[in-house]
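>>> prediction below, plus the sequence it came from.
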Amino acid sequence: MPQYNLVKQSVCKANSPSEPSFSEADCTNSVRITVPKVAVLLCTYQGQRYLAEQMTSFEVQSHSNWEVWASDDGSSDDTHAILAGYQQKWPEGRLFVNVGPAEGFAANFLSLTCKDTIEADFYAYSDQDDIWEVNKLTRAVQWLQTLPADVPALYCSRTRLVDADNNEIGVSPLFSKAPSFANALMQNIGGGNTMVFNNAARDLLREAGENKSVVTHDWWVYIVVTGCGGQVFYDSEPTLRYRQHNGNLIGTNSSWGARLKRFRMLFQGRFKYWNDSNIAALRTLEHRLTSENRETFQCFAKAREMSLIPRLIQLKRAGIYRQTLLGNIGLIVAAILGKI
C-alpha cells in the first residue's frame, strides 16, 4: 500500500467586507498533501571514512519522507558505531540496520531489494561513500509520479565526480541515445547510486529473486525494467557527488585508462562471461519480457552460439547497441572475435 505522509496546509483567503471572517481553526486541515515514502537501500562495508557525510546528505534532502535501510556486509571498522549513532540521533523509524549476506555488493543490494519487511512507494539505492545533492530524491520522485503505478519505472542520472576530499573533478558522460532493452543487454547507463524505482519494478526484481549471479545489481535493474516494458528516465542533471578514491569497487569508466582496461577485459573474455551471467538470470523472467524484447533476447542469445557470418547477421537483427561510437566499435570487434 502507498506509504504517504499527510501534510496540513491552509487555503483560507484574506477577509473582505463582503465575506464572513474565518477563525484560525477554520483555516487548518483544509488541504492534505501526500508525500510518497522513499526507502533508501544503503549497503555498507568498511565504510567508516565517508559514511557520515553520506548520512548527513540524507538529512538535508528536500524530499522529507524517507527512511534508510542499511545492510552491512561484515564491517570490522567503525561502520556499525556510525550507524548506531545516527539511529540515536534520528527519530525512531528513520534508520534500520540489517546483516548482509556477505557475498559481495550486488548480492547485498539484491537482498535489500527483496526484503519483504521494507514497504515504501519508491526505492533508492545508495552507496556508502557518495554525497547526495539536496534535490536528488525530489527530482526522482517528481518523474516517477508522472507514470501509472503499474508501469515499472526506473530513474537514474549523471553524477558529479569528486576526489577523496570532495573536490570536483568532472562529471560522468552524458549519454544521448534512448534507454532501451537492446542497449541494456550491452551496458548499464545509470549508476546504482543514482537509481530510484517504483513498486512495479521492485515486484519484477523480487519475482526473479535475490539469489541471482548477476554482474552488478544496477545493470540487472536496467535490463529487467527495459525488458519487461517499463520506462527509464536518464536525467542529464547530476544528482550526487560520486567520490573517486582507491577503495572504489566500481568507479567512473570514462577515462582513457578505463577504456583500455575494458578492451583488455574484452580480449580476456570477461564481457562474454558477463553476458553468460545476465542471460542465465534473465531466463527466469523471460515470460515477463514484451514480445518484441523476447525476440531481441532470443536473437541475441542464439547469435552468440553461431559461426562468424551468421553471428554478425543475427546480432544486427537483434539491434543491440552501446551509447558511444567507441563503444559500438568495441562491440563490433567483440562480435567478430566471438567475445560477446
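In hand now; what should we look at?

>>> when you work out contacts or count neighbours from here on, use the C-alpha atoms and nothing else.
Will do.

>>> what's Gly257 in contact with, if anything?
Listed by C-alpha atoms under 8 Å, 6 or more residues apart in numbering, Gly257 has no contact partners.

>>> Gly251 versus that one, what's the distance?
12 Å (C-alpha to C-alpha, to the nearest Å).

>>> same thing with Pro173?
In this structure, Pro173 and Gly251 are 13 Å apart, going by C-alpha to C-alpha.

>>> before we go on, here's another structure to hold up against the first:
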Amino acid sequence: MKISVAIATYQGSKYLREQLDSIAQQTVLPDEVIIYDDASSDDTANEAELYSQTSPFLINVFRQAKNVGFRENFDSALCACCGDLVFLCDQDDVWLPNKIESVLNVFQTHTSAVLVIHDLEFCDEQLRPIGQTKIKRMASGHNIYRDYVVGMATAIRGDFLRLCLPVPDVPGLAHDRWLHDCALAIKGKVVIEEPLALYRRHGANATADTVVNSALINNNWAYFSARFNEPSLLKKTPCPSYSPLISWLSKNRETLLAQEYIDEIALQNIITRENRKMDVIKARSQLLQRPRLLRITGIAKLFLSGGYSDFFTRKSAIKDLLRP
C-alpha cells in the first residue's frame, strides 16, 4: 500500500528537522510526505525544501499565500495526499522507528478498520518523557475508544479520508476530531495501546494546551483535580446549529452503503443517536451559562434521562455542576 504523511507547519523551524529525521529512520518508509506551510515568517518552508533534496522519500512542500489557520492548513495537506494510508503528523514530535510498520500491520490484520490511533509518550520541550502516556492518563474517567483523539497519532485509509474531506468549518471542530467522528460512525476505529511516538509539549503547540495535554502532570490525582477546575469547552464554544456528522452521512449515504462501510439500519440508528446527542449538547451548553446553584435541577433531569451516560461519562455531570 502506498503510504502518505501529511504535515501542517507554522513557525516550525525549531523542531521540524528532528521530526523528519524520525520519519526517515522508520523501518517502513513512506512513499510521500506532503508539507503545507501556513505562511510562516521563519525558515520552516525553506528548511523543508532543503531537507527534500536528500530525503529517502519524496517530499512535496506547499506554501499558503496567507495564514489560513491550523484546521484549514491541515485540510489542504490531507487533500494533497494520494496514499492508500495517510498518516497525520505534527511538526514538533518524534516518531519511534517502528510506528509505520506497527500501524500498517494493524490495518492489514483489521481489514474493516478505516482509522487507527496509537498511544503516545508525553515529553517536555527537550523531549524528556514525563513517565506517562496519554491513554494511561485518560484510562479512568474517559471512554478511550470514543474520546481518545490525537491527530499526530492517527492514520486513516486514503479512500475513506477522501470521503471525509473537506473538514467542516464548524467552531470548535478540529480536523482530527472530525475524522474520528466519521470513523466511529461506521465502527471502523482501532486503538493501539502502545506508544509509537514522543509527544513534545511546549509553549507554542498548535493543539490546545488543555489539562489533558499538559506535560506538567504525571499522576492521576493531579490530573483529575485540574480537570474539575478547567473551564468547560461547551461554555466557551458556540453550540453548533446543526450536526456536521448527519450532513456527512446524508451526503455520502449511497457511497457508504454501496461500499459496505455501514448498512441501512445502522446508518439510521447513528442519525437518530446523533440527533439525540445534539439535543444533549445544547442542553448542557445552556445549563453551563447559569450560575452553579441554578444548574442543579437541570443537570439532575439530564442525568436521569440518560443524557450523560449515553454520550459522556457520568463524571461529566459532576464537572458541569462544579465548573466555573
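Great, that's in hand. Every value quoted in this text rests on a predicted model; they were computed, and no experiment measured them.

>>> any chance you could compute the TM-score here?
The TM-score (TM-score structural alignment, normalised by the length of structure 2) is 0.75; 282 aligned residues with a C-alpha RMSD of 3.0 Å.

>>> Thr154 of structure 2 pairs with which position in structure 1?
Alignment note (TM-score structural alignment): Thr154 of structure 2 maps to Met195 of structure 1.

>>> Arg128 of structure 2 now?
Match for Arg128 of structure 2 (TM-score structural alignment): Asn167.

>>> now for Pro173 and Gly251 of structure 1: what residues contact both?
Looking at what touches both Pro173 of structure 1 and Gly251 (by C-alpha under 8 Å, 6+ apart), there is no common residue.

>>> from Asn275 of structure 1, how far off is the residue at minimal distance from the centre of structure 1?
Residue closest to the average C-alpha location in structure 1 (C-alpha atoms, centre = their mean): Met195, at 2.4 Å. According to C-alpha to C-alpha, Met195 of structure 1 and Asn275 of structure 1 sit 22 Å apart.

>>> what's the answer for Ile309 of structure 1, then?
Ile309 of structure 1 is 20 Å from Asn275 of structure 1, by C-alpha to C-alpha.

>>> what does Gly192 of structure 1 give?
19 Å.

>>> these two: who's more crowded?
Gly192 (22 against 19; other C-alpha atoms under 10 Å).

>>> who are the contact partners of that one?
Applying C-alpha under 8 Å, 6+ apart, the residues near Gly192 of structure 1 are Tyr125, Ser126, Cys156, His217, Asp218, Trp219.

>>> the same query, at a cut-off of 6 Å, please.
By C-alpha atoms under 6 Å, 6 or more residues apart in numbering, the contact set of Gly192 of structure 1 is Tyr125, Asp218.

>>> map Thr216 of structure 1 onto structure 2.
For Thr216 of structure 1, the residue aligned by TM-score structural alignment is Ala174.

>>> what about its match, how many neighbours?
The burial count for Ala174 of structure 2: 18, using other C-alpha under 10 Å.

>>> give the helix, strand or coil label for Val191 of structure 2.
With DSSP: H, G, I helix; E, B strand; the rest coil as the basis, the three-state label of Val191 of structure 2 is strand.

>>> and the corresponding residue of structure 1 for it, how close does it get to Leu144 of structure 1?
In structure 1, the residue matched to Val191 of structure 2 (TM-score structural alignment) is Tyr234. Plainly put, Tyr234 of structure 1 is 12 Å away from Leu144 of structure 1 if you go by C-alpha to C-alpha.

>>> could you do Leu282 of structure 1 as well?
Leu282 of structure 1 is 24 Å from Leu144 of structure 1, by C-alpha to C-alpha.

>>> and Ala70 of structure 1, what does it touch?
Leu42, Cys43, Val97, Asn98.

>>> most neighbours, which of those?
Cys43 (25 neighbours).

>>> sec struct for it, please.
strand.

>>> test my guess that it contacts Asp73.
No - judged on C-alpha atoms under 6 Å, Cys43 of structure 1 makes no contact with Asp73 at a distance of 7.6 Å.
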